[in-house]
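Asker: Please work out how this folds:
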Amino acid sequence: MKGVVVNLLKSLFRLELISCLKPVADVELENHAAGEQCWRSLSEYPLFSVRNDGFRSGWYMLELQLTTDKSGVDAALLLDTSADLAGAGRISLPLRNGRIAKRILYFPGRVSALGLCPMESPGRFSVDHFRLVRLVPWFARDRLARRLSSMHPMFRGLSKAEVLNRIKTAAEDYSQSWHQFALDRYGETFIRRKHDRDYQRWIEKNESDLLASAPCVTAVSEEDGPLISILLPTYNADISLLRACIESVLVQHYPYWQLCIADDASTDPAVHECLLEYQARDSRIQVTFRETNGHIALASNSAMEFAQGEFVTCLDQDDTLAPHALERVRRAIIENPQALLIYGDEDKMDACGQRFEPHFKPAWNPDLLLSQNYVCHLAVLRTDLFKQVGTFRPGTEGSQDHDLLLRCLPHLNERNVVHIPEILYHWRAVEGSTALAGSNKTYAAQSGLRAVADYLEREALPAQAAPGVAPNTYKVRWSIPEPIPLVSLLVPTRDGYEILKPCIDAILTRTEYPNFELLILDNQSKCPATLAYLAEVSADPRVTVHRWEHPFNYSAINNFGAGIAKGEILGLINNDIEPINSDWLCEMVGQVCRPVIGCVGAKLYYPNDTIQHGGVILGIGGVAGHAHKYFLRHEYGYFSRLHLTQNLSAVTGACLLLRKSVFEQVGGLNEEHLAVAYNDVDLCLKVREAGYRNLWTPYAELYHHESVSRGADDTAAKRRRAQRETDYMRKRWGTQLDSDPAYNPNLTLIYEDFSLA
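Answerer: Just a heads-up that it's a prediction; the model follows:
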């Protein structure tokens, strides 16, 4: 009888809607087997109606889960009071593949009809969960304030009470109702600005003010900045594109530049005529005509021969500079007089001048530079360094700029490299260009691989270079030192036989690294199956079990394990981890043995082969979030970063290696303030603060059944503890959490997908 009453009460508050879906437009049923319906969207506007007698006014929680054949899908709920969806309001809900997404709704009056747009593109999908849950007002306001506190810049870092007070004050200032102002701000945290769909709007919003505030050319004196020499090699260029290129230099807001053009024996006389015309037009333009064709490296060196600037940069014959590019470089040089390299962000431009695919880059990231020439355009070098390393090297054509940067690499560090997070360069994507498709110039990839291999050989580094997974990327495999160091893998656990056994068995059978010990740190297990397994697995000479008879505290347990570990390398390993590739530990040990490296993290997947961890990005969700979370396993990610070794500010402690000496140097994990959450992020930031680079590698792959053992933060006590840990991180690390150097301020701090801010 009790169960009947409970179910009756649930039915009053929970409206299950999957059975109410009726296809209306551009969606068809693919199959209907074993109780599961698989659908296909036929356009960007598929639509279901939701058959129901209507919905009362009040607060609701929308819950929706789809499984799709692509990541980054946005759904939308249509609300109408006219029953035909003709004038329906649209509420967006960004989805995470295979996960329930939630959004609070408020119906001020009765809603007659609902519609569901499951995705905004063609593709396959299934609706796994679709529900509306009626909420009491205080609970709705509490959840609304919590999301604003963690995800909206107006409220970031405030307590829930402070959020509600600020909403009240701001609503009065704007002469709006509390409901309207709060829901508008809340709705802003559900806007996902996609690069392909929303970049033009981003340009209009972010660059109009920048261009309007540009300094007058005559207002800048020679004392305000250095001469910047621009190297422009040409060869049989398209005249219209060449003119657009040179004109983009002539309209620069900063006037103290020198354009050094070296024509590489073009056979088209129109190119000569065009270059001579511009040389006669402006004394800052100088041209030399090479007698023989030598390709881009030699042509660029010819242009360099008459460069007089204190700084030098390169421009391709069909690309253009943003009008404010050199002015922003000038400002960076003035603010950073020690700078040896200044680089900015870039985008691509089609033959009609339409801009697309912006590359918002991280700050100085030397391991990413070994994986890919992420610096690319616009890169400005101090001329003395340019000459010191030997200018461009013949034989590296197609990757001559990457080779140059790698020869500068020993002289560069985060103090003398400046990144300008603005679009300063437009890379022309025309037929046959690398901008249009990275595989168009295979010689460029071969030259790039040679450049990376030569750098490793020059610096006598114990590593080998190989082609990467994505076009024009590279994999650097670091050797394991001799004698092979002992690695101590620390695995805290409490009961959970069903997850612990697969984890331990997989580590023992799927790890080819020959010298490791596995310390199981048992936190008061009572389950007979778990205790029996611990006794059984202890027979393996690599395994020891150590009891921790205290309340759960992830930091304290691992500090205890580190204290008894015999290895010079520590591995923090969750008890729900399963290795995929047997060389996972070899890859991580090779990286962590490098003196400059601190923490090393791995690539982790959910059991459904979507990404659980592609590294940690500071600021996402208030403190930190996982990069590329829920992306499909085969996807490249943002500019191939899901397949590139790179420096990151932090990595997850679910699978993290660092040298024991470094762990002890920074005081281990913070067991006083961070018993459960963010202790790994805090550890990584302490390691970074101590002068080491943290690193993420995609070549150590493991499954992660995230937080299965300790469970979710689903009780009031757990939520209070989580809030205390969040508050501590905000207090301890402050603005560092909002300006991750491995990320970019033009990218979102709401989602993990590198979408636009």
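
Asker: okay, CA-based contacts and neighbour counts for the rest of this
Answerer: Will do.

Asker: would you list every one of the strands in the stretch 501-650 of the chain?
Answerer: Counting by DSSP state E, counting those that start in this stretch, the stretch 501-650 of the chain forms strands over residues 516-522, 543-547, 569-573, 577-579, 597-605, 611-613, 616-618, 624-626, 646-647, given from the N-terminal end onward.

Asker: Could you export those as TSV, including mean neighbour count?
Answerer: What follows is the strands of the stretch 501-650 of the chain, written out as TSV (neighbours: other Cα atoms under 10 Å):
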stretch	mean neighbour count
strand 516-522	22
strand 543-547	16
strand 569-573	26
strand 577-579	24
strand 597-605	27
strand 611-613	26
strand 616-618	27
strand 624-626	22
strand 646-647	24
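
Asker: For the comparison step, fold the sequence that follows:
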Amino acid sequence: MLFPLRVIRRIHREGFRCIPEAIRFRIALHRQRPFLQTETALRQAEEDGYQAFIRRHEAPLSAPFTPTMRLSFLIPTYNTPPELLRALADSLLHQSCGAWEACFYDGASTRADTRELLQTLTQEDNRFRVTFGAENRGIAGNTNAALTMATGKFVALCDHDDLLAPDAVRCILEAAQDGADFVYTDEDKVSADGTHFFEPHLKPDFAPDSLRSGNYICHITAASRALMNAVGGLRPGFDGSQDHDLALRLSENATKITHIPRILYHWRMLDTSFSHQKAQTCANAAARAVADQLRRLHMDADVTVEELRVRIRWKTRQMRIVCVLWGEGDAPKLPMPCIRVRDLSAVNDLVRRTDCDAVLFLRAGLRPLDTDWVSELMQYTQRADVGCVGSALLDDRDCFRHAGYAVDVPGGAVSHQAGQWRYGRPYMLTDRIVRNVTGVSSALLMIRRDVFLSVGGFSPYQSDLRGADLGLKCQQIGLLNVYTPYARMAMDMRLSLLPPCLTQGAPKGDLRRFRQTWGEHPPERYYSPLFRPDGSMFIDLDRQEGTP
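Answerer: You can find the predicted model right below:
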């Protein structure tokens, strides 16, 4: 009865419209069993090798460092099991840089052993500072009370049962002394007994659209004490997503945001974790936090929760769009004027002569999978802070050929999730959320005409490196490039025969031009240097050095 019950629950939740999708999934699942076996093997290999990787990665830096400020950890406690609190304290005592203090605010714990250990810590080291509150103010209230205790110029949030990597303090203070006033790091998870590390979260540099889709920043969040006080610390009323709300407000007010691409925090997985028990509550709180930010920034949009993910629908204005349909093959029915060309070699002059607000570049042989795909692309294109907008391209096996480009890889550019199955387990749901990327494919790309012309249009590439190059040029003038999962395209059989990534096999002249323009290491903000360079978004376990 288990399968029928699942079907009934899904129909009750989503309506009968879910049935065709469920049927397609079952058919695809049967076709993709060999692929799933390969993916499972890769995930198992990553898990098996990760313990050795994290030990190498955590090796303290050898270069000398002299701190000029103190980092205050804000740690709310309430009936914390003493063994977990002791483990956190030990990870602080083993820091490679001693310029820290731990500000514990205890919310009237009823466990005597918790209170006794807190008292003991203050006697062991005067950097442990404890205030026993008369009442439990909740996570937000207790953290804000800890903020009032802080004396450091920089402060960091820390849960009472997690662990810090040995270089956490040093790396954060290095960034702070370099002028950052908002800093965050990579993280992973640790088993309840503290012995097994898993699920590394390798984050992008600051990406506002990605942050609105979900709190990728999470741990460690650190900021100058002045900035933390200026935004008011944590706000009550966002339980379960209070860190997300804080990250949004810090990002609005920070002058320099720095991402440290090192795994410096271990999030302990306990059965009592709030986010596991109240997922819907967390998602609703996140949506309220995002809607609140958009109101503060006077950005007009509707914010909803769909499948526990935040979705933004920007209010659109009328735009005159012209489609440049290129290549050979069938074309979908298009709700705008269309100009058909064989290739994109002379398209810059064509756009210059066209009277429109935005241009949609669409490769023939693609079929829309989403009804409102044009509107989805347009609502991001119209934003003044956005350059290129694109979406997923799927082959006839439902595998990703494109989901946003990363650069600084051997082939010049590679797609996120390259070759991964649509129904698989994507890394951090990257294929299912709106996020910022370095570039998008010229096979499906919308851009405002004035932006396209201001950056010089497409450079003369014969391969899809033209899309990555255009994204980098937009990024260079301060614009964001956006991947949306709501304008997906399916490739016809002919296009599905192309290499797994559309930039794969680019002519040597294209690669040479790309390197001459952007150097050996182009500015990649959204694909971690700790990932494998093939776009699969599995961690590179062969990496030997301790830093990216």
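
Asker: So after superposing, what's the score?
Answerer: Structural agreement between the two chains, given as a TM-score (TM-score structural alignment, normalised by the length of the second structure), stands at 0.87; 507 aligned residues with a Cα RMSD of 2.5 Å.

Asker: for the strands of the stretch 501-650 of the first structure, which one sits closest to residue 266 of the first structure?
Answerer: strand 646-647 (40.1 Å; Cα to Cα).

Asker: And that closest one against the second structure, how far off on average?
Answerer: On superposition with the second structure, the average gap between strand 646-647 of the first structure and its aligned counterparts reaches 0.9 Å (mean Cα distance after the TM-score superposition for the first structure).

Asker: That strand: how far from the chain's middle?
Answerer: Here strand 646-647 of the first structure shows a centroid-to-chain-centroid distance of 11 Å under the convention Cα atoms, centre = their mean, to the nearest Å.

Asker: tell me which strands and helices that strand is in contact with?
Answerer: helix 366-371, strand 693-704 (3 or more Cα pairs under 8 Å, 6 or more residues apart in numbering; DSSP states H and E).

Asker: how close does the equivalent of residue 340 of the second structure over in the first structure get to residue 624 of the first structure?
Answerer: Using TM-score structural alignment as the criterion, the counterpart of residue 340 of the second structure in the first structure is residue 520. The span separating residue 520 of the first structure from residue 624 of the first structure equals 28 Å under the rule Cα to Cα, to the nearest Å.

Asker: do residue 182 of the first structure as well
Answerer: Using Cα to Cα, one obtains 24 Å as the distance from residue 182 of the first structure to residue 624 of the first structure.

Asker: again with residue 558 of the first structure
Answerer: As it turns out, when the distance is counted by Cα to Cα, residue 558 of the first structure lies 21 Å from residue 624 of the first structure.

Asker: likewise residue 695 of the first structure?
Answerer: Taken as Cα to Cα, the spacing of residue 695 of the first structure relative to residue 624 of the first structure amounts to 16 Å.

Asker: same deal with residue 93 of the first structure?
Answerer: According to Cα to Cα, residue 93 of the first structure and residue 624 of the first structure sit 21 Å apart.

Asker: dump the residue contacts of the counterpart of residue 329 of the first structure in the second structure.
Answerer: Alignment note: residue 329 of the first structure maps to residue 172 in the second structure; criterion TM-score structural alignment. When contacts are counted by Cα atoms under 8 Å, 6 or more residues apart in numbering, residue 172 of the second structure touches 183, 184, 222, 260.

Asker: got the contact list for the third one?
Answerer: By that I understand residue 222 of the second structure. Contacts for residue 222 of the second structure (Cα under 8 Å, 6+ apart) come out as 154, 155, 156, 157, 172, 182, 183, 184.

Asker: quick one: what's aligned to residue 361 of the first structure in the second structure?
Answerer: In the second structure, the residue paired with residue 361 of the first structure according to TM-score structural alignment is residue 203.

Asker: which SSE is its match in?
Answerer: Take DSSP states H and E as the rule and residue 203 of the second structure turns out to sit in neither a helix nor a strand.

Asker: Counting neighbours, what do you get for the residue nearest to residue 344 of the second structure when sequence neighbours are not counted?
Answerer: Sequence neighbours aside, residue 326 is the residue nearest to residue 344 of the second structure in space, at 6.9 Å (criterion: Cα to Cα, 6 or more residues apart in numbering). Other residues near residue 326 of the second structure come to 21 when the count uses other Cα atoms under 10 Å.
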